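Undergrad: Fold the following for me, if possible:
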Amino acid sequence: MRPPDTPGTPDASGTPDAPGRSDDALAPVLRDVRAVVFDTDGVITDSARVHAAAWKVAFDGFLRAHPPEDPDQRRPFDVRDDYLRHVDGRSRLDGAAAFLAARGIDASADTVRSVAEDKERLFTQRLREQGVDAYPGTVRLVKALRAAGVPRAAASASRHAGELLSRAGVLDLFDALVDGGESARLGLAGKPEPDLFLEATRRLGVPAGRAAVVEDALAGVEAGRRGGFALVVGVDRAAGADTGARLLRHGADLVVHDLGELCAGGAPT
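TA: Below you'll find the predicted structure:
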């Protein structure tokens, strides 16, 4: 991680903030923001699809082996709706417990841990095989923030966040990273509690009331609202019929489909 940027700091050539130079200006909604915290999966990288696919295999296998009494509760895991409602943005254990409870399953701690470990194995395998990419619109926005001297942090409930960002080639664009490992070490509460994001702003040296948080998960935007962030941006990659509305109801101030929309020139064509 690089130290947070100081606006207008010249490099050796005398040009302010040359390493972060970008042709993009920030949209007006971001111009008073003094730091930005980005969720990782589904916001910075396309790893949400890998997480969702791994959860589907793990949950569907469990439901076949332990079918709920209610036939309607036996339906397969939906990689869009169930993922967004129950597991997106949460730790593996919290996500596994939330989905099983939603299907009427009173699972023991050992059962929850077993399903979470199955998902972890599947995710790690798929990550090694497929890799991940960073969203171009996100990279564009992060570089524009860097050019403006606005400190940036990545935050994630996943212990794989650093590896994901490194594989996508964007780790060095962020001044701080708070991942699942750090969260466990510090005893931070999981989303929708704001602890993860507040730790990120603490490391950037900016209070939440002067910072923005960018999230694609319902639990994540709720965490941003609970944390008192100046701006909570919801990212609707799914573009479902009501996904954007749900993000707004849970605490987002605005919703975008691509983070390039937060550059003054709008989303790339």
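Undergrad: CA only for contacts and neighbour counts going forward, please
TA: OK.
Undergrad: who touches the helix ranked longest in the chain?
TA: In the chain, assigned by DSSP state H, the helix with the most residues is helix 109-130. Applying C-alpha atoms under 8 Å, 6 or more residues apart in numbering, the contact partners of helix 109-130 are 50-51, 53-55, 57-59, 62, 92-93, 96-97.
Undergrad: ditto for stretch 58-68
TA: 74, 76-77, 103-105, 115-116, 118-119, 122.
Undergrad: Kindly report the same for stretch 152-171.
TA: Stretch 152-171 is contacted by residues 1, 4, 35-41, 45, 47, 89-92, 131-134, 139, 142, 145-146, 173-181, 183, 190, 196-197, 200-201, 204 when judged by C-alpha under 8 Å, 6+ apart.
Undergrad: run this one through as well so I can compare:
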Amino acid sequence: MASTEFKGAIFDLDGVITGTARVHALAWESMFNVFLQKIAKREKKPFVPFDPEHDYLQYVDGMPRMEGVKCFLESRGIEFPFGDYNDPPDKETICGLGNRKNLDFQKVLKKEGPDVFQTSVKFVKALKKKGIRVGVASSSKNCELILKLAGLKTLFETNVDGNVSQKLGLKGKPDPDIFVTAAENLGLLPGECVVVEDAVSGVQAGRNGNFGLTLGIARNDTGEAL
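TA: Okay, here's the model as predicted:
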């Protein structure tokens, strides 16, 4: 399909439009290491820290936050109740840990702000000038905050983020739900849209949703996997 046949483009946020991977990795590392040290002491086992490179990319990158917590805990053989999305950050549930991580993330983000990939922003603006509709689909519940801090709040026509996913019961990547919903919000079919992603799970989601084209942006060492 030629590019002129596409009517819409749906972008992941983190790693494609903005760069907060470093902040995310630091927040995950901080939260998990405090937790893992506590578990190691309680069970009298060696403390094995969270690896901000391998563990981040393998278990939490591109995943909805609570699914990322669950995935990493399972990799360590740790079983925790899911809990409730409103669990306090000191509660030992998957949601409690996820909310603790989010507090760490927001604290650093508000202090330093997100990086902005200007080449991607220029690309989005060029597509809009050609009449191509654009949206953003992200697993993050911080999508609105990130776009606001980056000065990009009005760049996209639709924003399907973690808050929308929770409200509508959408599945996380590699399921295509968030991208399909974004396409629907633009009044388009998946086959009429391009998905632009940087995470393996996101590329899989684009393929699983039968989108017209899925582009993988390799900003780290995941290029071969994409």
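Undergrad: Kindly provide the TM-score of these chains.
TA: Put the two chains on top of each other and the TM-score (TM-score structural alignment, normalised by the length of structure 2) is 0.88; 215 aligned residues with a C-alpha RMSD of 1.9 Å.
Undergrad: Now which residue in structure 2 aligns to residue 85 of structure 1?
TA: By TM-score structural alignment, residue 85 of structure 1 lines up with residue 58 in structure 2.
Undergrad: oh, I was asking about residue 212 of structure 1
TA: Checking TM-score structural alignment: residue 212 of structure 1 goes with residue 194.
Undergrad: Superpose on structure 1 and give me the mean offset of the helix or strand hosting its match.
TA: Taking DSSP states H and E as the criterion, residue 194 of structure 2 maps to strand 193-197. Strand 193-197 of structure 2, aligned to structure 1 and superposed, deviates on average by 0.9 Å (mean C-alpha distance after the TM-score superposition for structure 1).
Undergrad: Now the element after that strand, going C-ward?
TA: Next along the chain after strand 193-197 of structure 2, with elements defined by DSSP H and E, is helix 200-208.
Undergrad: and that following helix with strand 193-197, angle?
TA: Counting by axes from the mean of the first three to the mean of the last three C-alpha atoms, to 10 degrees, helix 200-208 of structure 2 lies at 170 degrees to strand 193-197.
Undergrad: and helix 200-208 of structure 2, how far from structure 1 on average?
TA: Overall, helix 200-208 of structure 2 averages 1.1 Å from its counterpart (mean C-alpha distance after the TM-score superposition for structure 1).
Undergrad: what helices or strands is that helix leaning on?
TA: Helix 200-208 of structure 2 sits against strand 193-197, strand 213-216, with contacts defined as 3 or more C-alpha pairs under 8 Å, 6 or more residues apart in numbering; DSSP states H and E.
Undergrad: hang on, the earlier thing: check the burial of the match of residue 212 of structure 1 by counting its neighbours.
TA: 23 (other C-alpha atoms under 10 Å).
Undergrad: That one contacts residue 4, correct?
TA: No - the pair residue 194 of structure 2 and residue 4 fails to qualify as a contact (C-alpha atoms under 8 Å) at a distance of 11.3 Å.
Undergrad: Return the most buried member of the helices and strands packed on helix 200-208 of structure 2.
TA: Neighbour counts averaged per stretch over those are highest for strand 193-197, at a mean of 26; criterion: mean count of other C-alpha atoms under 10 Å.
Undergrad: Report all helices and strands that it contacts.
TA: Using 3+ C-alpha pairs under 8 Å, 6+ apart: strand 193-197 of structure 2 touches strand 8-11, helix 200-208, strand 213-216.
Undergrad: Residue 133 of structure 2 is nearest to which of those?
TA: Evaluated over these, closeness to residue 133 of structure 2 peaks at strand 8-11, with 4.5 Å, by C-alpha to C-alpha.
Undergrad: List the contacts of that closest one.
TA: 17, 132-137, 179, 182-183, 186, 188, 192-197.
Undergrad: Could you do stretch 202-219 of structure 2 as well?
TA: Contacts for stretch 202-219 of structure 2 (C-alpha under 8 Å, 6+ apart): 1, 6, 12, 15-16, 62, 173-177, 179-180, 190-199, 223, 226.
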